[in-house]
Structure formats: C-alpha cells, structure tokens
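[1] Quick one: sequence plus predicted model below, questions after.
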Amino acid sequence: MKYIKIILLFTLMFSFQVKAQDLMKSSDLSTVKVDYLSDADIAKIRTQLQNNNMTIDEAEAMILSKGMSAAEFSKLKARVNEKTVAKKNTENPVVKKKDSGRAHDKILNNKVKDSANALIFGSELFDNPTLNFEPDSNLATPMNYILGPGDELQVSVYGVQEYNASIPVSVEGKISIQYVGQISVAGISIEAATQKIKAAIAKVYSTVRSGQSQVSVSLSRIRTIKITIVGGKQPGNYSISSLATVYNALHLAGGPGKNGSYRNIELIRNNKVYKNIDIYRFLVKGDQSDNVALKENDVIRIPVYAQRVTVEGEVKRPGIFEMKKGEKFSDLLNFASGFNEFAYTASVNVLQKTGKEFKVLDINESEFSSYLPKSGDVFRITKILNRFENRIKIDGAVFRPDYYSYTEGMRISDLITRAEGLKEDAYTKRARIIRLKSDLTTEIVNVDLASALSGDLSADIELKREDEVTVYSILDFREEYKITIDGEVKNPGVYDYYDNLTLNDLVVQVGGLTGSASKRVEIARMIKSDEIDDTNPKRIELVELEITADNNEQVKNFVLKPFDVINIRRMAVYEKPQMVTITGAVAYPGKYVLANKKESVYNVVMRAGGLTSVANLEGMKIKRPIKEEQINEIKRVDLNLSKNDTLKENLTKKLKEELKYVTIPVDWKKIVKDKEHYSNVTLFPEDEIEITTLNEGVKVTGNVLLNSEIPYRSGKGFKYYINAVGGVDSKGWKKKAYIIYPNGKAAVTGSFLFFRSYPKVTPDSQIVVPEKPETKKMTTGEWVSIGSVITSLALLIVTAFK
C-alpha cells in the first residue's frame, strides 16, 4: 500500500509538470499546484509567455478559464514576477528599492521642450520633463473608488481562521474566492464591495459570523483605463491608471496644441460635457478643483482658443495670455504677476489691430479695472524715467557727502546740516552749485558759504531739484610738496614734505645711514624769484654740510624746504673684502681674498702653496662669470634682424643658462719666466683659477668612427690620432677639424693652396671633427637648364666672331 501511494504521488507530480510545461496548450489546469513546480518549470512558463508576446497579467483570464484557481494563479504570478525581477537584477547590478504602494502600470511619455510656444502662459507646465501629475499609489484606498475588470483585491481572513489571497476582478466583473464562490463587484465602490465580500465569506467561515475572525479587503492593484485626448500636442488614445486625473492625462498628451485653449478644456463623459477645465485657476491660485479623476472611455477635448493677448516689458511674467469673455486688464495683470520694480504704472501702451491696420491706445491707471482686452492686443509696459523728482546732492568737505531728498524751500544751510556740517578743512569763502535749468542745460551758481551759515538770507540761497553742491577744501589749493633723498641711506627715494621737516627727521624716516656713508652731505635747493637775473648762471642753490656718519642725530639740525634733493655721499675708501677661488692641482685649494687692487694669477697660486707635482702646466685657465650688464649690452645691440628671428634671444639665453662664464687661457710657463707676461692677468672678484691634473691622453670626438681617448705619443701629429680612432665618418669635415688645449685655447686646421697644416697636439688636448654642412644637390632639370644656358652662350660667341 505504501508503494502504491508513492507511485500515485510521483504520477500526480509528473502530471503537474507536464501541464506546467505546456501551459498555453493545456485545456485543464485545475490540478496544477504551483508549490510543486520547480524553478525550471517556472522558467519554461516564462518562455511560453514570451513566445506568445504575453505578460502573466494578460494570460490571467485564459489560465483561469482553464480551471486554475485564483489562489494558485496568484502564487504562479508571484513566482513568475519574482523570476523576472531576479533576472533584471542579474543583468543590472543596481537593485531598486521596492515600491511600498499598490501596483499599477507605469504610464510614461517622453517630453521635448517646446521652444516655439514657450511664451504661452502655462505651456511650461506640460513640456517640462521634470514635472509629473502621476497619481500617488501610496495613498489609502479611496472608499468611493469604483471597481472594474483589471483591479485586484487583497482579501484576508485573520483570527481563529486564516485566509489570504490576491484576487483579480475578471472581465465579467467578478472575483472568485476559494470555498466561497464568485462575487460580482464591478461597478460598485470599494466600500460596498467590502461589505458584500464580508457577507459572502461569513456564510462559509463560521468564525467570521461569530466575530472570532475578521475580514480585510484592500485594493492591491489598480486597473488601467482607456481615455481619448483631442486637440493636444500628442492627441490619441491613452491607457492610464484608473486613479489618474485630468492633469495627468494632459501632461501625457503634452498639453494643449499650438492653438489649443488653456481655459476652456472639456471633459466629456457619456457623450456629455462633465467638466470645463480652466488651467489658469491652478497656475494663478493653485486651485486643483478642476483636476478631477478620470473614468473609462472619458474624452478630453481641447478646443481652439477664443482670444489671446501679449504682455511685453516690465512685468514679472511677460508672455502670451488667454483671456475669457468679460475679463479686464486688471485680471491680465494678475496673470502676469503684476508690474516689476522698474515699471511705469501711470499708463500702459496698447498696440491694437483693426480690420485694416494697427492703432495705438493708452490705458490710464484708472482704466485698468474697466478696459476689456481684445484678441491680438499687445500691451507694452515701459520703464520709469531715469530721473528723480526730489533728489539733491552735496559733496566735498562735509562729513556726510551723499544724495538727499529735496523739499520745497530748502536752503544751502539746511543741506549742510543734513550732511552733518562742514569739515575743519572746508573753504568757506566760496561754494559751487551746478544747477539744471529748465531746458536741461547746466549753470554754475557761486555761494558765499560763510555768510550763508551766519544767517544772511541773501547768501543762503534757495536750492532746486537736482542741484549739486560742492564744498571746497583748502587742501585742494595746496601744491603737493615732495622731497628727495639719495645716496648712502637705507631707503632712498621720494617722500612727502611736511612743515618744519629737518634733515634729522628725514634720515630717521628713511631708516638711517648705511655703514659706507661719509660726513659729506649735499643739498640741492630750487631758486625762487619774481625777476630774472641773467648775471646769475646758477640753476639751483647748493648747500654742503658735514655730519657725523655714525650718528643719525646731528648737532646742527638743518631745516629742509619743498623739492630739496639731499645726497649722502659715500666714503672715498670703503670696499668689502672680495674673493676668488682656486681649484685643482695646488697645495691649498679654496677661496682667497684679493689682497690688492691688482692681484695677479701668479700671486694667488703662490699663496695657495704653488703647483703640485701632478699639475699640468699647460692646463691652467681662469673662469670668469658673465655679468648681467654684459648680457644687457648684447640685448641693446641692434643686429638688424627680422621680427621672427630669434638669434639674439637664443644668444642671451645661452649666455645666461648654459655658458655662465668665459674662459681665459693661462700660459704658466711664460708667467714663471716673466711676471709681466700678458697671461699673468689681474683677477676680478668671483674669478675661478682651475689647474688640471696631468693627463697623458688625447681625446678624439665628433664625426669619427670611434669617440675615444688615445695615449699621447711625443712627435705624433694630428692625422695620427684621427687615424687611431678609425678616421672620419661619412659626415665628418676633416679640413675643418680643430683642437682644444687644456688651458682653453683652440687651434684650427689651416690650408694654403694644396697644402694643409694641422695644429700641434699636446697631452690632455681634445680633437674635434665637425659635421659637414648639408648641401642641396641639383636636380636633372637644373642640370638641363644650365646646359641650355651654356649652349646658348656658346652659339652667341660663335656668331659674334664670324
């Protein structure tokens, strides 16, 4: 018996799998148990649905008609959707948060910014992709919601007995509850359906009748309804949520079309106008009373507009507005959010169209509430004038120079009182008023300020609008005095002059004297005279003083005058010790101070202990740094180059960054024999004497086969060393080869007729073979041209001598 039960169980499961694998073709699905289906079976069902271009929701009616219970279908649907989500999450690793609201089909429509109708008031509400009027699925179930096919109810029994299932409303408008049967719910509200379902369940579940169990009914999925939109930017039939409203549908259709009305949109239900929608009520007041819910087969009709007007200029929201019959200009101004801060509000200019031409009207402020705009009117709101009706200005030597309000009868003393009075440096004998005359030209009015402030009404003149009062300062009339100090002070320059300024004061102000200052001071002073004295050739007056150089405070404190030029002289003898450097093969290399003004090479070498036994007598040279002044002199030389030629720039850059010093060759043997020899040069500060160590090799570099150093052999000449490295290469220019000696001297190869003389080679010298310059070979055509010219010349000569 046990084996028979097992065989029957396997047979039953096999039949479940067979029917699951052929879900679309099977005629009986009443025995299918979703809990026994494997993941592979669910995958096959999903494949069948995809092959038939169906979703599980679209296949619901067919599956239920083949005998599958609503509870089993709910399980099947959950597993199929679970697999779908899992697959999507596998393809895209970003996991989206699950929506906690009830399910409904997402209605999407791509929005494109409508630049052509951007000026129409309200158009931005519908063509902005960031705006959306999609209904909120997280709201509580509305009790007046009318159920229909496609809705899905969540029915739960909890307490002593339990039951829980998601039950769809069938196309016949019924729901099927296990053990209870079918209940018709279409066309009634969710509240009425709840009472009906509770009553039906109570007949089957005894604990519900007794109150030991409770029944809960909620809307778990919202159906999709179909509506029609006529006159929109994207008219047509739309499938939207049954909770959708008029604004949601209008947003999907892109709002009214180019000539569509924003204020008389009709919602037609059952072939009658159910509601007239005025979008301006929402745009201006935020009133959503027109945003009513939609029903199946509703039609939204957007007729053409009746009249539109344009508002331009100084309003907060310029644009094109639609007007209803009976609305005034004040209503239009409200739509445009009123005038802005710079608008001229006394009147508004209107450009109006007649049957033949244009005409212009002016609407005064008193007519705003009575004027009826006409279709095509263009209202132009201009700016206020850039002028003031009560402005007056004061500047100069007062404590608060600024603009002030003008009142009739205001006088100069009143304005000065408002400006907190005169400053101490005010010039009271005269003040100036720049006045704007009636013809907009200006005039100057002079005021005796002292008399005006003392109470003299004839001087305290009455001001006018736009007057500009200027109070002078006595400092404006003073020349700006300066004084100059130069020479041996820490901060020479030009300084301000003050009354009673002395030499001691100025010396302290500039930081005092330097250590090289002498006792001699020279002061140059300008000569002032009302008469020309031709007998006096002096241009200035010179004053010579003696001071104590180590004390900034002098016994005789000389009083200075404006524009004096003070020069503190330098001591006749004041030189800081300066050094040169000696490196290489000497006994004591290092830095040495120049002991006298004509310190020579020989003296410094002897002070360094003389040459060592390994010194190369022919390898002594002096490196002298290139001064900044020398580079500047090269810059100042005019080489008559083109603007694009960088020769001078490259030369100065090479001197400053690459060479940095010049080399002076020294012949030590000649110096030892004759101290007056020209090689025994006088050294300059920062010079470097370099004595190389004896090296019995000769370097050969440049365009030779092998750059190398060949041992020196007495009596061997130039060619020997070039041949020792394999000779010159294909680019080598042998006749221009040269040699660099250890002391920095250089010698080149010379030639006379067919004879060539090469320079003498010494130990530690360097032979350099340069590269031949590139020459352009003549083409065949050029040779032919030369031949033609020679032939022509030959014929000409022959003809001439016949």
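    Perfect, thanks for sending it. Only a predicted model underlies this, so the values are computations on that prediction, with no experimental measurement involved. Residues are numbered from 1 along each chain as shown.
[2] CA atoms for contacts and neighbours, from now on please.
    Noted.
[3] Residue 269 is in contact with residue 276, correct?
    No: counting by Cα atoms under 8 Å, residue 276 does not reach residue 269; the two are 11.7 Å apart.
[4] Please compare the first structure with the one that follows:
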Amino acid sequence: MSKVYVIFIAISLILGNARAQVSQVDMRIGSFNNLRGKDISREDNNLKSLDLESYKEVASLESAISPDKYILGPGDELGISIIMGENLTLPTKVTPTGDLFIPSVGLVKVSGQTLDVARKKIKSFIIENAFPNAKVSIALLNIRKFQIQVVGAVNSSGFIEISALDRLDKIIFASDGFHPLAKEFDISVERGNGEKEKINFLNFLRQGDLKSNPTFLEGDIIHVPFGDPYLNSISLRGHIENAGYDIIEKDESLLSFLNRSIDLINETNLMSIIVTRNENGVEKIYNVSPKDFSNFILSNGDIVDIPRDDGIMVNGFVQKPGAYAYVPGYLAYNYISMAGGNTKDGSINKIKIIHSNGSISRNFNTILKRGDVIIVERSTINTLAGNMSILQIVASLLTIYMTYLSSSK
C-alpha cells in the first residue's frame, strides 16, 4: 500500500510540473494570438510608427543634406509616398547592385546618382510604369554604411566602417589616430573611379577647412605616408603626454606645431620653450617666448623641450633629459643626477645653466631657481676624438709618429 502511495505522489509531481510548463507556453501563445487577433486598420497610429521606424536610426548630421550633392549608394534607405485613391508608403533600400526595388513597379538604377537626380528618375519611373495619375514624393530616410580602406601611417590600418557623411577626422580617430611619423600634410586618396586626390589635413586642424577634411565613397582608399625621421622630423620632450618624434611640414612654425601636436597636462609651462638645434656641427639653444612662436620656423633635427611650470629642465648629454620638479636648495648637480647622470659623451664639468632672467652660469654647484635650464655639453675629449676608442686614438698617434720618423730620415 505504501509503495502505491509513493508512486501516486511521484506521478502527481511530474504531471504538475509538466502542466506548469505547458501553462507558461500557453501564456506566450495566448499573448501572441491576442496580438494577431487585433483588428489593425491602415490608419492605425502604431502602423504609422512602424512605417517610419527607420527615422529613429538617422545618424547625427553636421548640417542638412544637400540633395544635389549627396551621392546615393547600396544601403541608402528611401521612403516613397504614392498618393492616389489609396495612400501607399514604401520604405525601400538601394540594393547591393545599386538598384531600387519598388513593389508593384520594378527596378530602377540609382547608385552613383545625386539624391536630386534619383528622385526625379524614380518619380518618372513610377508614373510611366504603374501609377500615371499618382502624386509621388521621395525622401532619404537613412544613410548607408560601408567599408573603406586606410593604409600607411595610422595606428590601426585596415578596413573601417563609415557612413556616407563621415569625414576624414572621424576615420583617422577610428584608426586609433596617426602614427607619430605620419605626414598629415601629404595624405593621398585613390577614389573608386580611379581619380587621385591630395589632402593637407593640417589645413583643417589650423583653419577648419572642410575641403581638407572630406567625405568618402565606396571603393576609396586612404593612404597616409610615413615621413623620414632623418629628413623632416623633430624630437618633442618635456612635461607633455605625447613626447617623442614627430614629422613637421616644410617651413612650419613652432606655433602651428604646438597647436596641432602637443597634449598638455597639468603644470605644463608654455611661457618659455627650449629648442636645441645643430647648426653646422655646433649645438645652439633657443629660448622661445610665446610672442615669437609664430615666427620661429622649425628645422629637421630640432629638439623641442616643453618645461614643467616653474620646474627645472635638464637637457643635453644626460641619460633622461626632460622636465623635473623644482626642489628648493637643490644644486645643478642634483638635477643632473635626477636625470640619470651624464652620458659617456657628456661631462659634468661642462654644463651651461640658463637662468629665467637670461643670465648664464657654468658651475655644477650652483643653486637653481624655478624655471632654470641645465644643458650638459659634450666632453672635450669627445669633441676632439668623437666616438673613437682610446686604442684607436693611440694607434692614430703612433701612426703619425712613425710617419714623422720615416720622413725625418
């Protein structure tokens, strides 16, 4: 009897669980049937919102689209309104082959045509082939997206998905930015139709010139060339985020370079920028103030140091040149130590200290003040012998001596 009772309870539990699952399915099916059973008329507001759903996907625009300039392509979505005895609204997309399929009418080629031309063509096609007495209106509902190729001096080259209205700056951002050695002023674009175009992107950065920040079409290839670090580069150091090498345009001023290239951080001081330049084998130091930024033309090989606000700059032949925080009472020697000490080519006994008032001192035991600049110069031996080893120097002297002895016999 107890066995029968246990079996009865087990069967009841199984059937109860199954009924619960069926009830949940019935609830879903019932909801679906209730939705299908509603009498939805053509004029129902919900139906209208479904017809115009694509409006919600329209990308943010910098301005209204000009119908005589916007070029249609595969993926663009158009809305066609046909008014006659019964109103007919047809959202339809341009197919991958460039055609527009209009139900009950047919196919019409629109890819590669301006929106203005395509609208006139579609309207004539509908009236001539299906609805001769209809009033036809066409609107662009949504903008297509497509792949474009970016190669060269960007941090992530390859194919980028863009819309037909995206400009070069957005494409470069999607490519994780320019490589430090990118020639931003010499970008080339190979258009899908075979035409080639040169773009100086710096004109957009400087003046907001939209011609230097164009839009693109399917099949276009953007090529950003690398600059030659030995021909047109400078070194950027100091209290900034993006220290390193950078390519400069011919006759580019310090002001133009600073505006487009540096990322400032807290306590960066632009009141006095130090530019180190090699002129005919002689190293010269320029202390450039803001009033001279626009007139100071950068040259290949320049070293531009951006100091820390009221900090100490350590340049020249040291292990870690750059900007260092001011510490009251510290000597020039202490700051050179903070910079890792002098290199094998530099000498602690040959330093130049440029004070914020313009005066110069050369003692490494000098107590520094805020804004001072230390330059560790090349040692005398290195200046005379360059990178020759002691053995090479001895061998050279011995050769000279032997030559002298031979000539004196």
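    Structure received. Being a predicted model, the structure only gives us computed values, none of them experimental.
[5] Just the TM-score for the two chains, thanks.
    With the length set by TM-score structural alignment, normalised by the length of structure 2, the two chains reach a TM-score of 0.50; 254 aligned residues with a Cα RMSD of 4.3 Å.
[6] did I read that right, residue 189 of structure 2 in a strand?
    Yes: assigned with DSSP: H, G, I helix; E, B strand; the rest coil, residue 189 of structure 2 falls within a strand.
[7] Can you tell me the centre-most residue of structure 2?
    residue 177 (2.6 Å; Cα atoms, centre = their mean).
[8] Tell me the residue in structure 1 aligned with that one.
    Taking TM-score structural alignment, the alignment pairs residue 177 of structure 2 with residue 255 from structure 1.
[9] Strands along the stretch 251-400 of structure 2, start to end?
    273-279, 282-288, 303-306, 312-316, 322-324, 346-354, 360-361, 373-378 (DSSP state E, counting those that start in this stretch).
[10] Next: the stretch 51-200 of structure 2.
    77-83, 88-93, 99-102, 106-109, 135-142, 145-152, 158-163, 187-190, 196-199.
[11] Pipe the ones you listed into CSV and attach mean neighbour count per row.
    Output for the strands of the stretch 51-200 of structure 2, formatted as CSV (neighbours: other Cα atoms under 10 Å):
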stretch, mean neighbour count
strand 77-83, 20
strand 88-93, 17
strand 99-102, 18
strand 106-109, 16
strand 135-142, 18
strand 145-152, 17
strand 158-163, 16
strand 187-190, 18
strand 196-199, 14
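[12] now those strands in JSON lines, with distance to residue 398 of structure 2?
    Output for the strands of the stretch 51-200 of structure 2, formatted as JSON lines (distance: least, Cα to Cα, whole Å):
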{"stretch": "strand 77-83", "distance to residue 398 of structure 2": "86"}
{"stretch": "strand 88-93", "distance to residue 398 of structure 2": "87"}
{"stretch": "strand 99-102", "distance to residue 398 of structure 2": "86"}
{"stretch": "strand 106-109", "distance to residue 398 of structure 2": "87"}
{"stretch": "strand 135-142", "distance to residue 398 of structure 2": "84"}
{"stretch": "strand 145-152", "distance to residue 398 of structure 2": "53"}
{"stretch": "strand 158-163", "distance to residue 398 of structure 2": "60"}
{"stretch": "strand 187-190", "distance to residue 398 of structure 2": "56"}
{"stretch": "strand 196-199", "distance to residue 398 of structure 2": "59"}
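[13] Out of the ones you listed, flag the one nearest residue 275 of structure 2.
    Residue 275 of structure 2 sits nearest to strand 187-190 of all these, at 28.0 Å, using Cα to Cα.
[14] whereabouts in structure 1 does the closest one align?
    Using TM-score structural alignment, strand 187-190 of structure 2 pairs with 265-268 in structure 1.
[15] give me every residue that touches residue 307 of structure 2.
    Listed by Cα atoms under 8 Å, 6 or more residues apart in numbering, the contact partners of residue 307 of structure 2 are 238, 239, 268, 269, 270, 272, 273, 274, 313, 322, 323.
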